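In: model the structure of this input:
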Amino acid sequence: MFTGLSAFPLTPVSGNAGIDEKAYGRLVHRLATTSVDSIGALGSTGSYAYLTREERARVARLAVEHADGVPVIVGIGALRTRHVLEAAEDAQNAGAAGVLLAPVSYQPLTDDDVFGLFEEVSAHLSVPLVIYDNPGTTHFTFTDELYTRLAHLPNVASVKIPGVPADPEAARARIEHLRRLLPATVTIGVSGDATAAKGLNAGCDAWYSVIGGTFPEPALALTRAAQAGQPERAERDSQRLQPLWDLFAQHGGSLRVVAAAAAHLGLTTPRNLPLPLRGLGAKEHAQVAAVIEKLQLHA
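Out: Model (predicted):
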């Protein structure tokens, strides 16, 4: 479950309205039919921070229901430890195979704050936990020392790291260094889709993937190439997707691009993000559509 491709779908939300449950169910079922290794519900692409407890619990249940037996990892991040524990309880009650925890904050967090959060949450879990390191959204940077402390807590099964260095040797050295720090039972998963091929080729066990949630086929092809010991092919697959990586960089991240892509493909309604997120304008939507057509990324 914590190896291979973990695909993170959008959670379609129409402005101030509720979750588009039918569209979300279709997105998850579509991933299940393509044989992804796991499905990441309520990650950053899933807009978990904008949803109520009731909405998150419902999304978790929908994900498990439509995953057709594919393991579902549910995001449980929240500002307060109490709310994280509630989200963890709801995810487990929904049948989640694992949970994903990011240290969400308004006030800056210290390493001790974050360790205390994970210590309390991990002690209350009956399913495995993924450490979710996403400094672009949480504004918290994990140290290697903190990784090591957290990885020895009960139920910790994987660490989702940010993108690896661009140089292949430096990337491999980074992963080998982490291997020496972490228990053998804890897998290493790369995020930052543009560097996924480099991370997998450097020895990462998993790719926690944004594009996998909307475009599972090319993400799977890249992942399987790396797993098969074909690094050149994995890099070629990544280079082919460079126009998509460029869009992510241009728009400050992947969420708005993926939302526009899902709408263009007819997977969701045109407005699919929770307010105040407005998504991309008409000109930028056209750019996304042009890249999708150029790369032949179809639903």
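
In: rest of the way, CA atoms for contacts and neighbours
Out: Noted.

In: next, count neighbours for the closest residue to Val72 other than its chain neighbours.
Out: Spatial nearest neighbour of Val72, excluding adjacent residues (C-alpha to C-alpha, 6 or more residues apart in numbering): Ile39 at 4.8 Å. Ile39 sits with 28 neighbouring residues when counted by other C-alpha atoms under 10 Å.

In: buried stuff in the helix or strand hosting Ile39?
Out: Using DSSP states H and E, Ile39 maps to strand 38-41. Buried residues in strand 38-41, defined by neighbour count with 16 or more other C-alpha atoms under 10 Å: Ser38, Ile39, Gly40, Ala41.

In: want to put them side by side, so please do this one too:
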Amino acid sequence: MSCFTGLSAFPITPASPDGQVDTAALRALIAPLAAAGVDSIGLLGSTGTYAYLSRAERRRALDAALDAAGGRVPVIVGIGALRTDEAVALAQDARAAGAAAGLLAAVSYTPLTDEEVFEHFCAVATGSGLPICIYDNPGTTHFRFTPSLVGRLAQVPGLRALKSPAPDPDTVAGHLDALRRAVPAEFRLGTSGDWNAAEALLAGGEAWYSVAAGLFPEACLAILRAAQAGEAARARGLNARMGPLWDLFREFSSLRVMYAAAGHLGLCRADPPRPILPLPEPVRRRVAEVVDRLALA
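Out: From the prediction side, this is the model:
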């Protein structure tokens, strides 16, 4: 089965204030994901704070994650960078280390045109030989991939899949249909945005790139399996049960909430990289209450 289908779990990347990855803590986060049977591990995504780590630290994180996964679960690793040559080098590092694929966002300070993004992705794919998932994350990159651009990129060897934010339930089917009509049959379409994932899966999404699964894989796998079996009512019910967590994600960002949840569970004591601040104590208590009430520990 492709590493671009099923449930991809995205953990945080514990690191010191000066950006040194805590590889022991990262292994402790990765091992339960592999044991739970997720379909892939999404290392160094946005929740994994890839943009805040040096190339050397990103390689250390990848080596630790691959070791913790033990070959049981493919690892998809973030390879986004401001410069094309840096992204190529990160993709080459990932391939050399043994990652299954790369996750490439259109990272830029200056807003990019479609043609600039197309050339960037072509250069990284052809320059590395690493299978790549296109990472559409307009909330951080301020660039949105249109179906027509995705269709062009899907013709480039090595560009195999798309991770896009799932829209609201009433538009997700149309979103996926427009993308499916633009790409070859073998090109995989997956979504992020945990609170809309159940509807995206029921509408035909082939992968769920999940932040919550980075700490709570069993709960997310239950939603995925119900959707895959066509059990819409069960998938929606399980998703509704996770509503308090989704509410926290929307209000405070999933990244901040996951750091607080990991601390509450005693899995690591790391804070997000500055200038991102940890959640204030009253909000951390809310996170702890939700985690405990949903029996997610």
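
In: rewinding a little: the residue nearest to Val72 of structure 1 and Phe2 touch, don't they?
Out: No - between Ile39 of structure 1 and Phe2 there is no contact under C-alpha atoms under 8 Å: 10.4 Å.

In: now stretch 254-261 of structure 2 on structure 1. Mean distance?
Out: Once superposed with structure 1, the aligned residues differ from stretch 254-261 of structure 2 by a mean of 0.5 Å; criterion: mean C-alpha distance after the TM-score superposition for structure 1.

In: just the residues contacting that stretch, thanks.
Out: 12, 46-47, 211-212, 215, 248-249, 270-272, 278-279, 284, 287-288, 291 (C-alpha atoms under 8 Å, 6 or more residues apart in numbering).

In: what's the answer for stretch 50-66 of structure 1, then?
Out: 11, 19, 21, 24-26, 28-29, 32, 41-42, 48, 71-72, 74, 86-87, 90-91, 94-96, 274.

In: tell me who's in contact with the residue nearest to Val72 of structure 1.
Out: Here Ile39 of structure 1 is in contact with 6-9, 28, 31-32, 67, 70-73, 213 (C-alpha under 8 Å, 6+ apart).

In: alignment lookup: Leu10 of structure 1 to structure 2.
Out: By TM-score structural alignment, Leu10 of structure 1 lines up with Ile12 in structure 2.

In: pretty sure that match contacts Tyr50?
Out: No - checked against C-alpha under 8 Å, the pair Ile12 of structure 2 and Tyr50 is beyond contact range at 9.6 Å.

In: got any residues that touch both of these two?
Out: Leu44.

In: which one's more surrounded, those two?
Out: Each of Ile12 of structure 2 and Tyr50 has its neighbours counted (other C-alpha under 10 Å); Ile12 has more, 28 against 22.

In: show me the contacts for the more buried one.
Out: Neighbours of Ile12 of structure 2 in contact, by C-alpha under 8 Å, 6+ apart: Leu26, Leu44, Thr47, Gly48, Thr49, Gly214, Leu255, Met258, Tyr259.

In: please repeat the previous calculation with a cut-off of 6 Å.
Out: Thr47, Gly48 (C-alpha atoms under 6 Å, 6 or more residues apart in numbering).

In: and it, how far from Leu296 of structure 2?
Out: 17 Å (C-alpha to C-alpha, to the nearest Å).

In: just the strands from structure 2, written as ranges.
Out: 6-9, 40-43, 75-78, 101-105, 132-135, 159-165, 188-192, 207-210 (DSSP state E).

In: same list (these) but as a markdown table, adding distance to Glu115 of structure 2.
Out: Output for those, formatted as a markdown table (distance: least, C-alpha to C-alpha, whole Å):
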| stretch | distance to Glu115 of structure 2 |
| --- | --- |
| strand 6-9 | 29 |
| strand 40-43 | 27 |
| strand 75-78 | 22 |
| strand 101-105 | 15 |
| strand 132-135 | 15 |
| strand 159-165 | 16 |
| strand 188-192 | 22 |
| strand 207-210 | 26 |
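
In: quick one: which of the ones you listed is nearest Ala200 of structure 2?
Out: strand 188-192 (7.0 Å; C-alpha to C-alpha).

In: distance from that closest one to structure 1 after superposition?
Out: Mean deviation for strand 188-192 of structure 2: 0.5 Å (mean C-alpha distance after the TM-score superposition for structure 1).

In: show residues contacting that strand.
Out: Counting by C-alpha under 6 Å, 6+ apart, Ala161, Leu162, Lys163, Ser164, Pro165, Ala166, Gly205, Glu206, Ala207, Trp208, Tyr209 sit against strand 188-192 of structure 2.

In: ok, the first one touching Cys133?
Out: It stands for Ala161 of structure 2. Yes - using C-alpha atoms under 6 Å, Ala161 of structure 2 is in contact with Cys133, at 4.5 Å.

In: could you check how far the closest residue in space to Arg224 of structure 1 that isn't next to it in sequence is from Ser44 of structure 1?
Out: Spatial nearest neighbour of Arg224 of structure 1, chain neighbours left out: Gly4 (7.7 Å); criterion: C-alpha to C-alpha, 6+ apart. Distance from Gly4 of structure 1 to Ser44 of structure 1, counting by C-alpha to C-alpha: 19 Å.

In: next: Trp207 of structure 1.
Out: Counting by C-alpha to C-alpha, the gap from Trp207 of structure 1 to Ser44 of structure 1 is 15 Å.

In: ok, Leu117 of structure 1 next?
Out: From Leu117 of structure 1 to Ser44 of structure 1 the distance is 19 Å (C-alpha to C-alpha).

In: neighbour count: the two, which is higher?
Out: Neighbour comparison, Leu117 of structure 1 and Ser44: the larger count goes to Ser44, with 23 against 19 (by other C-alpha under 10 Å).

In: structure 2: which residue goes with that one?
Out: Aligned against structure 2 by TM-score structural alignment, Ser44 of structure 1 finds its counterpart in Ser46.

In: same question for Phe115 of structure 1.
Out: By TM-score structural alignment, Phe115 of structure 1 lines up with Phe118.

In: neighbours around that match, how many?
Out: 17.

In: next: Asp133 of structure 1.
Out: Asp133 of structure 1, neighbours per other C-alpha under 10 Å, totals 23.
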